[in-house]
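In: show me how the following folds:
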Amino acid sequence: MIKEKLALTIRIITIPPIVVSLLIVGLYYLEIINDFKEAIFLFLFLGLIPLLAYPISYLKPFKGKGREGQRKIAFLFSLLSYSSGILYAFISKSSLNIKIIYLSYFISIINLVFFNAVLKVRASGHISSISGPLVSLLYFMGLKSLIPILFLYTLVFWSSLYLNRHTKKEMILATIIVIVSFGLSVLLL
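Out: Below is the predicted model of the structure:
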């Protein structure tokens, strides 16, 4: 019972919009993002708009579709929002760091949708939303961030397994997608 509550709490406090919001605050505090306006737009496109998928999933047209329905809405909101974010970054001539973040999220969501919707191979959106900020922190902060990153990743991985939300394969695939997407973003920019 205690393990289940702990696992559920970990899953709730690590929903994608919360984790990316913490990343943005951290990167702003560390002056990796040094423009407040850019931090606000990152929060809007990567945090707030995707967060709206959760309350919308309870509205009448979507209600009763269960976790799979909620998952589809979350993917749709993320796809639309990350697409808008990458457009904003290039139109507004954002800094390289901002473009790397937006592009990595955009490439990740394209790959997640491709695997989940086209190939019908489940890849965890939740663990990818943890992996993305963690890979970003590792890139921007270096190895000094490795231990906290591995600790958080392990907690979320465990909670997802414990609650039977995802398999190891689904989470490893999502993690690989994020790492490759981030690497591509750095190489392309």
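In: C-alpha only now, for contacts and for neighbours.
Out: OK.
In: contacts only, for S145.
Out: Applying Cα atoms under 8 Å, 6 or more residues apart in numbering, one finds that S145 lies in contact with 137-138.
In: for the comparison step, fold the sequence that follows:
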Amino acid sequence: MNYEITKKERIARIVSILTVVPLVALFTITLLYINFKEDFQGFFWYFYSILFLTILPISAYPLKYILPSYRNSGRGGERKLAFILAILGYVLGSFFVFILKGSLIVKKIFSVYFTSGIILTFANKSLKFKASGHACGVSGPITLLYHFLGIQFYFYI
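Out: Model (predicted):
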């Protein structure tokens, strides 16, 4: 019986790690870049997307140990900081992709993440609903992949 709990906890931990939103973003952006390289209009927009949707949000984990207000805040503080940096990445990335006249595919990518982030923030803060960041961070990219790749994207998973 005790072994089952440990096994379930391990599976839950693996699923949690694999569905960390920045890693899903990295997978999504890379898959789209591989299939639509010319639509990205160069490597810059691929790197740009990785910077704002993966690197900035995932930087919360090392920053937790540097920022005094988060250092001793435990897992809750770590999650809060990750959420803040993800939303910051979505907002700044969206703003600059339109200002810098990014490619259409990159605008669509950022629009999906921006919209998902706004809806999640609204649900959690205004409605006091505990919406899952992992679920939101997976469902948006799956919709995006389906939009661009159709049913064939299932073969990449």
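In: so what does Y70 of the second structure match up with in the first structure?
Out: Applying TM-score structural alignment, one finds that Y70 of the second structure aligns to F62 in the first structure.
In: the longest helix in the first structure is where?
Out: Taking DSSP state H as the criterion, the first structure has its longest helix at helix 66-91.
In: show me the helices in the second structure, by range?
Out: Under DSSP H, the second structure gives helices at 2-18, 21-35, 37-40, 43-50, 56-58, 60-63, 68-71, 74-99, 104-121, 133-149.
In: tell me which of the ones you listed is the most buried.
Out: Compared across those, helix 56-58 shows the largest average neighbour count, a mean of 21 (mean count of other Cα atoms under 10 Å).
In: what lines up against S145 of the first structure once you look at the second structure?
Out: Structural alignment (TM-score structural alignment) places S145 of the first structure against F153 in the second structure.
In: I'd like the distance between that match and P141 of the second structure.
Out: 11 Å (Cα to Cα, to the nearest Å).
In: G93 of the second structure -> the first structure?
Out: Aligned by TM-score structural alignment, G93 of the second structure pairs with G85 of the first structure.
In: residues contacting its match?
Out: Taking Cα under 8 Å, 6+ apart, we find G85 of the first structure in contact with 41-42, 45-46, 102.
In: rerun that using 6 Å as the cut-off
Out: Contact partners of G85 of the first structure, counting by Cα atoms under 6 Å, 6 or more residues apart in numbering, are F45.
In: how far away is it from G64 of the first structure?
Out: In terms of Cα to Cα, G85 of the first structure sits 30 Å off from G64 of the first structure.
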